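**Student:** show me how the following folds:
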Amino acid sequence: MRDALATWHMGRVIFAYRTHPYHGRPLPQELVANWLELTQAQLSRIEKGPAPEQLSKLVRWAQILGIPAELLWFKMPSPVGGVTAAEPSISRGASENALLLARWLASDGADAPPVGNADELQRVGAALDNAHRYFDGPVADFFRQQLVRCKADDGTLGPAAALPLVLGVLGAIRRHSRDAKPEVRRQLLEVGADGAEFAGWLYRDLHDPLTATFLYDRAMEWAQAAGSLPLQGYVLLKKSQMAYDTQDAGTVLSLAQAASTGPWQLPPRAQAEVVQQEALGLAMTGEPLTAVEQHLGHAQQLLSAAEDAGGDGLGAYFNQGTLLVRSACCYTEAGKPHRAVQLFGDVLAGGTLSKRDSGLFGARQAKALALGGEPDEAATVAATAVTVARETRSERTMNVVVEVVRALDPWRNRPSVRMLNDVLMP
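**Tutor:** Prediction:
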């Protein structure tokens, strides 16, 4: 640590802190980024790029990491009135967010709200309670309609815009379910499980895996309390998909297989999605390409049957375009990037994806291009994905772009790759 501090480079100091033997094993970059109120991509650039110079940021990061003032090359703020100013706590990161969310849900929305803009969440909760008084129908249907609205907004506006209403719905469901009759309570908990799963997805897109995990666990608990077997299988599918964000191949496969073999009957589209997820797990664990393609073929058969049958519900969003881009991910993991590029391109050219998803799968296409030895096209596609990711505030997309930059390292001196690095600078 002292050697890093002697460089006057906070990025190197943070790296030395993350990798210090005191921790037993290196702290993940995404975890420390959450502590510092950064994204993983931002912290990666800070560690590898030029020394940050903005004093307010240096002071804040030093406070969060607890670096003694006498070891620093800049002056820390003096105590005010003889009392040292309260240091920003590490708990303001993802772990505190999950804890506040747990307390808030357990208190039926009475505790401090778990998002930064507390006034907005309280306003949403009051508006929901007021709107329900004028809704002519079952209370569960009212909250279900609000979730449909949230899901429609997410793909265009991004997770940060959708989150207050989703969390407001969850808090309102908790309040209404406490004194409801058993059948109404069961219906509310089923809607709540659906909402908690969706909120988990939003936190995934914000790259807050701890809070996402808490919400997926809450979704499973509510699905069990509601007696909804299909929802339980569906949450396992979502947990498998979250494991892909961290390249946890064993968990991707085992949870997908659990979702496939559990004591429930998933709707046809959800069945197709589960089988496709199994294919991804097989590709990641190095199974033969024939096994991967066999599962993808089965997923296609299930999806075709589902389209003939119509209907909505769990997995209603899973269509031919979704299957193709997910299949492209399978081919990337199976070491067939050129096939992946083709599939990504077919779907992206069709313009059927949401704005956020076009950025995410554009970034994944860029990664396949880089792995396939096409650095210039990869850099161009990735730069476009960065623009979309910033507009929709999708940290997950930005993290995929960081993977693209790593894959492009052998070509780092090419103008297109330098351009991508410039685009990524804060």
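**Student:** C-alpha from now on. contacts and neighbour counts both.
**Tutor:** Noted.
**Student:** look up the closest residue to the most centrally placed residue in the chain, ignoring the ones flanking it.
**Tutor:** Taking CA atoms, centre = their mean as the criterion, R204 is the residue nearest the geometric centre of the chain, at 1.7 Å. Leaving aside its sequence neighbours, R204 sits nearest to A212 (CA to CA, 6 or more residues apart in numbering; 5.7 Å).
**Student:** which positions within the one helix or strand the one you found maps to qualify as buried?
**Tutor:** Assessed by DSSP states H and E, A212 sits inside helix 209-226. Neighbour-count burial for helix 209-226, counted by 16 or more other CA atoms under 10 Å, picks out 209-220, 222-224, 226.
**Student:** what is the nearest of these to N97?
**Tutor:** T211 (6.5 Å; CA to CA).
**Student:** so the closest one sits right up against S95, yeah?
**Tutor:** Yes. At 7.2 Å, T211 counts as touching S95 under the criterion of CA atoms under 8 Å.
**Student:** picking up where we left off before, L71: which of the buried residues of helix 209-226 is nearest?
**Tutor:** For the buried residues of helix 209-226, the closest approach to L71 (CA to CA) belongs to L210, at 32.2 Å.
**Student:** run this one through as well so I can compare:
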Amino acid sequence: MEQWRPFGDELRKLRGHESLRSLARRIGYNAGDLSRFERGIRKPPADIVRLLDRELSASGRLIEIAAVAMFDLDNGGVDGHDESCRDDPYENGEGEFMPISRRSFIAAVGMEAAIGTSFNSRIALNRNSSVDYLDHFRQLKRVLVDQDSLLGPTTVIPIVQQQIQVIGQLRRLNGTDTTGLLEMQTSYAEFAGWLHQDSGDFTAAEYWTDRAFQWSMASGDDAMSSYILNRKAHLSGDEGDGGETVALAAAAIRTAPGDTPIAALANMRAAHGHALLGDHNATENAYNMALESVDSPDMDPDLPWAGWFDHSYINVHRARSLSALGDYRTAAEQFTHVLDTLPPHYARDRSVYLVRAAMAHVGNDDVEHAASLGMEAISAGSGSGSGRLAKELELLDRAFNPWQSQAAVVEFRDARRELLV
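**Tutor:** Purely as a prediction, here's the structure:
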């Protein structure tokens, strides 16, 4: 049962100071069996894994670890760290067989178990040759983007993932535009990746972004493939991995078509990666290149991404990178300037940026101003369902520890607790 030890270790860590008896009462289960799960000497039932994951707010980690253990058990104890294993299962989620990495397979198992559906389930389709399915999915996505903006990612994620499955089924029907549907499936998968990233579930975000990249390559959409490399760099940057961020951004720059803003976006992602690595000169050079590229006269203003990618977007990320480099004074000044220039459609992102600005002010020992920005972020982001915002607020809360008795900090912490209820 050695393969269940990581599950037990994670369960023990998530339980924290809560006693086994208390947890057992909370989930209506036997404390002795929970103890055996923690010691890695008994395999937990799938329904208990899902229950523990939900009750301990594990965001799928327990489900994924259990999936790893089951995979290793079923495959004779294969080492769980071999990403290049050639014996990976071949399953793309809709019955077609395409190679995916072992990590992607495990993530897929975990996510599907978490939402209680199956990759092999089928949705009844009322095939109508007169229907323009591509136009239908385009219109639906616009509605889902609006719903995400209004109600948050958790209201949209199940619908988006179901549509990915529906599109996959349509691709197998005779007479459909299989290439167009594959491109549409790519678009929905990229959107799913972003929704999960915004909700704070990086495991699911990585899975769907990887699927989007795979499908973009299969459809031959070079611009989309390059853009998704940027998305992967963005995700790595949010996870704090500077080296991976720089590498993915470099790949996006190499593959970016010349008439798109993708190279400029990639330079911006690379800049933050350099900041995470502590390289001030490389950070500044990359941001300057991004600002120069976005003003290129060859840029097509009608392309996707061109509408929202501008100087204000670059500069608000530049301010974040300055904080990462420890230049809090310049970061705070830049945040102050750029937050007032953001377009209205950045409403949810603005709440995240407000917290990052607050962190810069904490670095400057301007605690009262930082707390006021935190309060503004809570007010602006209340009800957004953004896991990114929740995580940023948690970091700000920790940063306030040396000033926990100050009235402004107490007020911020009270407001944050109310937000979590």
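**Student:** can you pull the TM-score for these?
**Tutor:** The TM-score (TM-score structural alignment, normalised by the length of structure 2) is 0.72; 359 aligned residues with a CA RMSD of 4.0 Å.
**Student:** which position in structure 2 aligns with the residue nearest to R204 of structure 1?
**Tutor:** Under the alignment (TM-score structural alignment), A212 of structure 1 maps onto A205 of structure 2.
**Student:** I'd say its match and F191 touch.
**Tutor:** No. A205 of structure 2 is beyond contact range of F191, at 9.4 Å (criterion: CA under 8 Å).
**Student:** residues making contact with stretch 125-132 of structure 1?
**Tutor:** Residues outside stretch 125-132 of structure 1 that contact it (CA atoms under 8 Å, 6 or more residues apart in numbering): 139, 142, 165, 168-169, 171-172.
**Student:** could you tell me which of these belong to helices?
**Tutor:** Members of these lying in helices (criterion: DSSP state H): 139, 142, 165, 168-169, 171-172.
**Student:** turn these into a markdown table, including neighbour count.
**Tutor:** A markdown table is the format used below for these (neighbours: other CA atoms under 10 Å):
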| residue | neighbour count |
| --- | --- |
| V139 | 18 |
| F142 | 17 |
| L165 | 23 |
| G168 | 25 |
| V169 | 27 |
| G171 | 24 |
| A172 | 22 |
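**Student:** rewinding a little: what's near enough to touch the residue nearest to the centre of structure 1?
**Tutor:** 212, 242, 396 are the contacts of R204 of structure 1 under CA under 8 Å, 6+ apart.
**Student:** same deal with W215 of structure 2?
**Tutor:** For W215 of structure 2, the contacting residues are 182-183, 185-186, by CA under 8 Å, 6+ apart.
**Student:** residue in structure 1 matching it?
**Tutor:** In structure 1, W215 of structure 2 lands on W222 (TM-score structural alignment).
**Student:** next, find the distance separating that match from P113 of structure 1.
**Tutor:** W222 of structure 1 sits 20 Å away from P113 of structure 1 when distances are taken as CA to CA, to the nearest Å.
**Student:** hang on, L395 of structure 2 in a strand?
**Tutor:** No. The assignment for L395 of structure 2, made by DSSP: H, G, I helix; E, B strand; the rest coil, is helix rather than a strand.
**Student:** which residues in the stretch 151-300 of structure 1 form helices?
**Tutor:** 159-178, 182-205, 209-226, 229-245, 249-261, 268-284, 289-309 (DSSP state H, counting those that start in this stretch).
**Student:** quick one: the helix or strand following the last one aligns where in structure 2?
**Tutor:** When you say that, I think you mean helix 289-309 of structure 1. Next along the chain after helix 289-309 of structure 1, taking DSSP H and E as the criterion, comes helix 320-333. Aligned by TM-score structural alignment, helix 320-333 of structure 1 corresponds to residues 311-324 of structure 2.
**Student:** mean shift between the matching stretch and structure 1?
**Tutor:** By mean CA distance after the TM-score superposition for structure 1, the fitted stretch 311-324 of structure 2 averages 1.7 Å away from its aligned residues in structure 1.
**Student:** stretch 368-381 of structure 2 too?
**Tutor:** Mean deviation of stretch 368-381 of structure 2 relative to structure 1 after superposition (mean CA distance after the TM-score superposition for structure 1): 2.1 Å.
**Student:** now that stretch: how far from the chain's centre is it?
**Tutor:** 23 Å (CA atoms, centre = their mean, to the nearest Å).
**Student:** can you check stretch 295-307 of structure 1 too?
**Tutor:** That offset, for stretch 295-307 of structure 1, works out to 26 Å (CA atoms, centre = their mean).
**Student:** for stretch 141-152 of structure 1, same thing?
**Tutor:** Centre-to-centre, stretch 141-152 of structure 1 and its host chain are 20 Å apart (CA atoms, centre = their mean).
**Student:** again with stretch 253-266 of structure 2
**Tutor:** On CA atoms, centre = their mean, the centre of stretch 253-266 of structure 2 falls 22 Å from that of its chain.
**Student:** measure that stretch end to end?
**Tutor:** Per CA to CA, stretch 253-266 of structure 2 runs 6 Å from first to last residue.
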